[in-house]
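[1] Got a predicted model here, sequence first, then my questions.
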Amino acid sequence: MRTVLVSGPGGAGRTTAAAATAVSAARQGARTLLLSTDRGTSLEAVLDGDGTAVPGLRAHRIDTQATFRADARDVQSRLGSLLDLLGAEPLDPEELTELPGADSLALLRALRESADGSAGWDVVVVDLPATPAALAALALPEQLRRYLRRLVPVQRQAARALRPVLAQLAGVPMPAQWAYEAAERVDRELAAAQAVIEAAGTTVRLVVEPGAAAADAVRTARTGLALFGHRLEAVVANRLLPDHSPDPWLAELSGVQHKELAALRSELAGTGTAVHELPHLGREPRGTDDLTALGAVPPGPGAEPDGADGRAAEPWSVTDQPGAEDRFRWRLPLPGATREGLGLVRRGDELVVDAEGFRRILPLPSALRRCTVDGAALRDGALEVRFAPDPDLWPR
């Protein structure tokens, strides 16, 4: 299955580009699902309906409120005995209002369900929020699973054998049992969503409108995407004006656009990231005919899995230089990163990396856990950390 995540700066036309990509894929014969996180009606407006005019295409706007209410009711039903024990009164359905972050959790559920084999989709196109919010949502499974491992560590689960006995004595399930069971269930659901995000067949398309701010937006987005290991398949230059126009104002604007587009192509040359162009139709695209006229490139076939589980390769690499004092080099590509916007801290067996306002905590490979950090540098668009074996931990 191919999953295409579409993001970009606010107002760049993400929904239009995502819908055009989905229509193009469906017209190529792929069974295509178009998901949107937009709370308004922009998806329906762009499609001029629900997209059913194109065979094989289904559009679905994620209902954050309904998802939150369903999850809240499920939690209350699972905690029924505990609530009774505490004398608590469950919340009525009409009292449930979504909490901050509910939209990200609804997105993760939709991604998880889209990968269900019974769904039968060949291509899933996801209209994500603007880039910072999109990266935060996509990073959530990894972050929450890390928190769960710290708060409910596996090593302490040996005591679970005592809980059935304690539960019989108390007459109700013990709170610790609910905590572990809830943690296990949440971890499974997060792992399923994370598997979709990290799959070899999942890529990102970044939508921009060429102009003065586009270069900075692309540069920052590339840094964040690389830090989290997302594969930037293409940058979509949206609302491009024709090369020549009799109107002086349009001719000047077109010249700026195409100058920025040339600079963008030059920056991305040799990176494996394509540049797709979507023309300005002279109006807001409406309906599948307009979306087809944009000429969006459909997603290609899925990448070959790097492992049996279908995950893509880790974004970092480690090289071994026997005989060198700083024997190991850990390298993480961070295109667009600057020294001023970069931070690095080692914390136990992890590296905390800050880059242009984004942060990720990365586990060190086993060999590097027995080493000390000997230095770090930002070279040629990559963070390189040098490690030297710790003589107290390294076998002689």
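    Looks like it arrived, so ask away.

[2] from here on, contacts and neighbour counts on C-alpha atoms
    Fine.

[3] For stretch 261-276, which outside residues touch it?
    Residues outside stretch 261-276 that contact it (C-alpha atoms under 8 Å, 6 or more residues apart in numbering) are 210, 215, 232-237, 296-297.

[4] for stretch 239-250, that is, sorry about that
    Stretch 239-250 is contacted by residues 209-210, 251, 253-255, 257-258, 277-281 when judged by C-alpha under 8 Å, 6+ apart.

[5] putting a second one here so we can go through both:
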Amino acid sequence: MHTLLITGPGGAGRTTVAAATALAAARRGHRVLLLSGDPGDPLTPLLGDPLPPGLRLARVDSGREFRDELVALQERGSALLGMVGARPLAAEELTELPGSEEFALLRALRRAAAAPGTDLVVVDLPPLHRAVTTLALPAQLRRYLARLLPAEKQAARALRPVLAQLAGVPMPAQWLYEAAARWDEELAAVQAVVEADTTEVRLVAEPGPAASDALRLGRLGLALQQLDVRTVVANRMVPRDCADPWLAGIAAQQEKHAAEWAADLPVVPLAHLGADPRGTDDLDRLAADGLVPQVPAPRRAWTVEDRLAADGVLVWVVPLPGAVKSDLDLVRRGDELLLTAGPHRRIVPLPSALRRCTVSGAALADGELRIRFTPDPGLWPRTH
């Protein structure tokens, strides 16, 4: 099964492109599931009711998921809540908190990826800056859980009643560790979908200077999470043969920026219809070569180059397309590396060989950050 994640700057038409992509794939005989996290209902005017053959639609009810999850959490922790005198909240008095939409969308993505009888899942993600943070959530939260509630500490649970008596305060209940294990399992399943070779990211933008800046930073954030952008949809392209000089100027500017994007990424141009698309006839008019995704190639790994014989170093190659030197910062802390790229940040564990080295330099060239590591004589095995 193939998963296509679609995002772009706000107002770029990503929902329309997601619908057009799903419809075009269904027209070609694919069994398509279109997943939307939009709180409104923009897809029904686009796709109609009933849906075209081969196409299914899944919507995310983030409010309901938030209520169900919090009520279930209260029930599992009822003993601890009762001990501290807490009054549980009823489902009808719960309103969702900021961030619940992202969690609900990720859970829905996991369910969609496991849905039987589906060839392609098209996901209408939030705007680009939110999409980057949403896709980074599973790995980040798993790291937090591992640090705050390490699994190996559960082995000491038999000592907690004794420790509670000695300390005079209640110890964390077993339900907390069980909840952490359940969350980690669910997050791992979502992370596996996001990072799978069969998952690709498509960006949608209306060509222009603001869109170019947004795409560069968004693509940089995705690359920091090791998520490759495979295509860019240049949306609402004005025809180049316009008689109106003003429209002809806009068309020229759009073509200039689309050509810059095409320098290192496939670009799929979609025409401006003169009005907002409505109905499957309009979506069919938007169909273009390259809109239906092909089977993606394996994602590019962060490789370690062995240059010990030539230069005495190992080099970690981190692809960061569009990065400039002023965007970047890195700090070594223990067995982890803190990488900053523009407004984005990621903490990554070092490969085992690099943990026995010290960072000796870094250079950015041709969209790659090359971090040099020199073996630590006290930790590196000696050769005879």
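    All right, it came through fine. Given the structure is predicted, the values throughout are model-derived calculations rather than measurements.

[6] Need the TM-score between these chains.
    Once the chains are laid over each other, their TM-score by TM-score structural alignment, normalised by the length of the second structure reads 0.92; 375 aligned residues with a C-alpha RMSD of 2.1 Å.

[7] Looking at the contacts of stretch 261-276 of the first structure, which one is closest to Glu350 of the first structure?
    Closest approach to Glu350 of the first structure among those (C-alpha to C-alpha): Leu232, at 25.2 Å.

[8] how about that closest one, what's its partner in the second structure?
    Aligned by TM-score structural alignment, Leu232 of the first structure pairs with Val229 of the second structure.

[9] Repeat that for Leu138 of the first structure.
    Aligning on TM-score structural alignment places Leu138 of the first structure opposite Leu135 in the second structure.

[10] With Ala376 of the first structure instead?
    Counting by TM-score structural alignment, Ala376 of the first structure lines up with Ala362 in the second structure.

[11] May I ask which helix or strand encompasses its match?
    In this structure, Ala362 of the second structure sits in strand 357-365 according to DSSP states H and E.

[12] got the contact list for that strand?
    The contact list for strand 357-365 of the second structure (C-alpha under 8 Å, 6+ apart) reads 324-325, 332, 369-376, 379-380.

[13] other SSEs contacting the helix or strand just after that strand?
    Counting by DSSP H and E, the element after strand 357-365 of the second structure in chain order, helix or strand, is strand 368-375. Under the contact definition 3 or more C-alpha pairs under 8 Å, 6 or more residues apart in numbering; DSSP states H and E, strand 368-375 of the second structure sits against strand 313-319, strand 357-365.

[14] Could you tell me how many residues sit around Glu350 of the first structure?
    Number of residues near Glu350 of the first structure (other C-alpha atoms under 10 Å) recorded here: 15.

[15] I figured it hits Leu362, correct?
    Yes - using C-alpha atoms under 8 Å, Glu350 of the first structure makes contact with Leu362 at a distance of 5.4 Å.

[16] And the residue nearest the centre of the second structure?
    Residue closest to the average C-alpha location in the second structure (C-alpha atoms, centre = their mean): Leu135, at 2.3 Å.

[17] give me every residue that touches that residue.
    Contacts of Leu135 of the second structure (C-alpha under 8 Å, 6+ apart): 106, 194.

[18] just the helices in the first structure please.
    Along the first structure, counting by DSSP state H, helices occupy 14-27, 42-47, 64-78, 80-86, 102-114, 131-151, 163-170, 175-198, 214-227, 248-268, 287-293.

[19] Report the buried residues of stretch 69-83 of the first structure.
    The neighbour-count check on stretch 69-83 of the first structure (16 or more other C-alpha atoms under 10 Å) flags 69, 72-73, 79, 82 as buried.

[20] Could you identify which of the helices and strands packed on strand 368-375 of the second structure is most buried?
    Among those, strand 313-319 has the highest mean neighbour count (mean count of other C-alpha atoms under 10 Å), at a mean of 21.

[21] what's the average distance of that one to the first structure?
    Averaged over the aligned pairs, strand 313-319 of the second structure sits 0.7 Å from the first structure after superposition, using mean C-alpha distance after the TM-score superposition for the first structure.

[22] so that strand aligns onto which residues of the first structure?
    Counting by TM-score structural alignment, strand 313-319 of the second structure falls onto residues 327-333 of the first structure.

[23] circling back to that earlier point, for Glu152 of the second structure, which of the helices and strands packed on strand 368-375 of the second structure is the nearest?
    Within these, the stretch nearest Glu152 of the second structure is strand 357-365; the backing value is 27.1 Å (C-alpha to C-alpha).

[24] any idea how far the closest one is from the chain center?
    Offset of strand 357-365 of the second structure from its chain centre (C-alpha atoms, centre = their mean, to the nearest Å): 27 Å.

[25] now do stretch 126-135 of the first structure
    How far stretch 126-135 of the first structure lies from its chain's middle: 8 Å, per C-alpha atoms, centre = their mean.

[26] Of the helices and strands packed on strand 368-375 of the second structure, give the one that comes closest to Asp284 of the second structure.
    When these are compared by C-alpha to C-alpha, strand 313-319 sits nearest Asp284 of the second structure, at 36.3 Å.

[27] Contacts for the closest one next, please.
    Strand 313-319 of the second structure has contacts (C-alpha under 8 Å, 6+ apart) with 223, 302-308, 354, 367-375.

[28] Can you tell me which of these are buried?
    Using 16+ other C-alpha under 10 Å, the buried ones in these are 223, 304, 354, 368-375.

[29] would a markdown table of those with distance to Asp49 of the second structure be doable?
    Converted to a markdown table, these look like this (distance: C-alpha to C-alpha, whole Å):
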| residue | distance to Asp49 of the second structure |
| --- | --- |
| Ala223 | 38 |
| Val304 | 52 |
| Leu354 | 56 |
| Glu368 | 47 |
| Leu369 | 49 |
| Arg370 | 52 |
| Ile371 | 54 |
| Arg372 | 57 |
| Phe373 | 59 |
| Thr374 | 62 |
| Pro375 | 63 |
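
[30] Alright, that wraps it up for me.
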